[in-house]
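**Student:** this one's structure only:
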């Protein structure tokens, strides 16, 4: 559950500011990505964990309303539902602290028991707000069954080369690409350099998201392609990356070429940052199609 404070700017260390608003908003990177894909038309099942508390019950109900299969979302008896404390400034930029809560209770044994679920998927989408060995196990199962894996490496953490070899599409933002590659990433050129370092560690496709500048695709054949973004007035960037990943998964499972899938995902991300909240900001397919049509006509 996201606890969102809106303020003109983020406070400095030791400083207290007045905010302009507060809201509780359903979120969590996995849930955001699941809903993003489901709203576009994908059939989605989610593996995760929430607490036996009010937030957990509310999040499960929201997932059901979004037509997401929640049979494999556990409820913890000892851990509270994960929360995120989010400060959104006047430019729409965010600063986030995540307390994973029940998410970290799931481990490799839990994932191994769900191999039949993973092996029946067309695409696995993961992020790093969960136990890392669990993610490694899921990626290993997916590779064993020939299932492509999208890994959104957020929050950025050090990843083993074995883990990276299981990743079909790695989707870091500039900050995450820098942490994973060991170089500073602040433009398209350095994003390309970071992507090539990550390809050298075994990833097959690296897609560095560049905010309003779009995304850079670098694949194992050495080709690099910049896909332009869609300039919009950002209201809240909390779900920008998650909406991108959900849209990317939706398009790739439909057999769409990677370049076209990334352009579509850029559009979904642009629409998401134009609204407040995480899940509440995620667009449905007709809205995206209309946006792309209007953009093409300009």
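**Tutor:** Arrived safely, thanks for sending. Computed from a predicted structure; not experimentally measured. Residues are numbered from 1 along each chain as shown.

**Student:** When you work out contacts or count neighbours from here on, use the C-alpha atoms and nothing else.
**Tutor:** Fine.

**Student:** Would you map the strands across the stretch 101-250 of the chain?
**Tutor:** Listed in chain order, the strands of the stretch 101-250 of the chain (DSSP state E, counting those that start in this stretch) span 124-127, 149-152, 169-170, 205-209, 215-219, 224-227.

**Student:** Quickly compare those strands and say which is most buried.
**Tutor:** strand 205-209 (a mean of 27; mean count of other C-alpha atoms under 10 Å).

**Student:** and it, what other elements does it pack with?
**Tutor:** Contact here means 3 or more C-alpha pairs under 8 Å, 6 or more residues apart in numbering; DSSP states H and E; on that basis strand 205-209 packs against strand 169-170, helix 174-181, helix 188-199, strand 215-219.

**Student:** before we go on, here's another structure to hold up against the first:
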């Protein structure tokens, strides 16, 4: 199955501390991890680990960091031919400060220059039209997100939107979507949407709604170390499950299990190789 992801690529830097220090003080990090990250790249990694053939549409800078991330993405089995390289621009950076209780704080440098444009998406139109599914991160500018969804719909792909719907493109995106995935805050942009399958993350589980019903799926019982990346693993697994012909309930359980398999380690990079998941019966 060919799945195209339009979203963010960045270097993730994770620092594990006992406590986040107060202003004017410092703290030692017990662990430091640097990795390929950003929501787009994380979802592409998860898709590859679940057996899909992911293509990533994203933006990097022309620095050494960008080159290193591209090489890692290739090793992960991601097609990066549509990752645009911006001249004289640093690759995006996301810093996560994670404390011993699993609470995180992000500092990120994702300026406009490392966000997708319509032109970036247009360049990837052949891949989008040929895909079995298109995943669109709504943290990217609305026009670029809309273009990716539109090309996917033209090719008959399963169109999956992830995040908060931008006000200007909201109605047009909903009309193109088969699936919308959001957390409770992001779901405020949905209103009374009907039609697409909708999966909303809550504090104690996920609600799956589709035209014929609704199901609440509780969280798994894995010990939570870091929730970063759980939503990306969930979205990737939900997509793969639906492409494999699972029902909404089955795909929802499969997705929640993938998220549970991600929260047990530090950082947002998925670790789903060999993951079998759980399918409701």
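**Tutor:** Yep, it's here. Predicted model only: the values in this text are computed from it and were never measured.

**Student:** So after superposing, what's the score?
**Tutor:** In this superposition the chains share a TM-score of 0.86, using TM-score structural alignment, normalised by the length of structure 2; 268 aligned residues with a C-alpha RMSD of 2.4 Å.

**Student:** coming back round to it: would you mind giving the strands of the stretch 101-250 of structure 1 as CSV with distance to residue 102 of structure 1 added?
**Tutor:** Below are the strands of the stretch 101-250 of structure 1 laid out as CSV (distance: least, C-alpha to C-alpha, whole Å):
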stretch, distance to residue 102 of structure 1
strand 124-127, 15
strand 149-152, 20
strand 169-170, 25
strand 205-209, 29
strand 215-219, 33
strand 224-227, 37
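
**Student:** For stretch 46-60 of structure 2, measure first residue to last.
**Tutor:** 20 Å (C-alpha to C-alpha, to the nearest Å).

**Student:** Which parts of that stretch count as buried, going by neighbours?
**Tutor:** 46-50, 52-60 (16 or more other C-alpha atoms under 10 Å).

**Student:** Could you tell me how far it lies from the centre of the chain?
**Tutor:** Taking the mean of its C-alpha atoms, stretch 46-60 of structure 2 sits 10 Å from the chain's own mean (C-alpha atoms, centre = their mean, to the nearest Å).

**Student:** so that stretch matches what in structure 1?
**Tutor:** Stretch 46-60 of structure 2 corresponds to residues 36-50 in structure 1, going by TM-score structural alignment.

**Student:** So what touches that stretch?
**Tutor:** By C-alpha atoms under 8 Å, 6 or more residues apart in numbering, the residues outside stretch 36-50 of structure 1 that reach it are 30-31, 34, 56, 66-76, 79-82, 101-103, 105-106, 242-243, 246-247, 249-250, 279, 282-285.

**Student:** Buried among those residues? Need that as a selection in PyMOL.
**Tutor:** Of the contacts of stretch 36-50 of structure 1, the buried ones can be selected in PyMOL as follows, counting by 16+ other C-alpha under 10 Å:
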select buried, resi 30+31+34+56+67+68+69+70+73+74+75+76+79+80+81+82+101+102+103+105+106+242+243+246+247+249+250+279+282+283+284+285
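
**Student:** Just the ones in helices from the contacts of stretch 36-50 of structure 1, please.
**Tutor:** Using DSSP state H, the subset of the contacts of stretch 36-50 of structure 1 located in helices is 30-31, 34, 56, 242-243, 246-247, 249-250, 285.

**Student:** now those residues in TSV, with distance to residue 273 of structure 1?
**Tutor:** Shown next, in TSV, are these (distance: C-alpha to C-alpha, whole Å):
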residue	distance to residue 273 of structure 1
30	18
31	17
34	17
56	25
242	11
243	9
246	15
247	14
249	19
250	19
285	16
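
**Student:** of all the residues you listed, which comes closest to residue 218 of structure 1?
**Tutor:** residue 249 (17.3 Å; C-alpha to C-alpha).

**Student:** wait, which of the helices and strands packed on strand 205-209 of structure 1 is closest to residue 18 of structure 1?
**Tutor:** Among these, helix 174-181 comes nearest to residue 18 of structure 1, with 28.4 Å by C-alpha to C-alpha.

**Student:** That closest one packs against which elements?
**Tutor:** Helix 174-181 of structure 1 packs on helix 188-199, strand 205-209, going by 3+ C-alpha pairs under 8 Å, 6+ apart.
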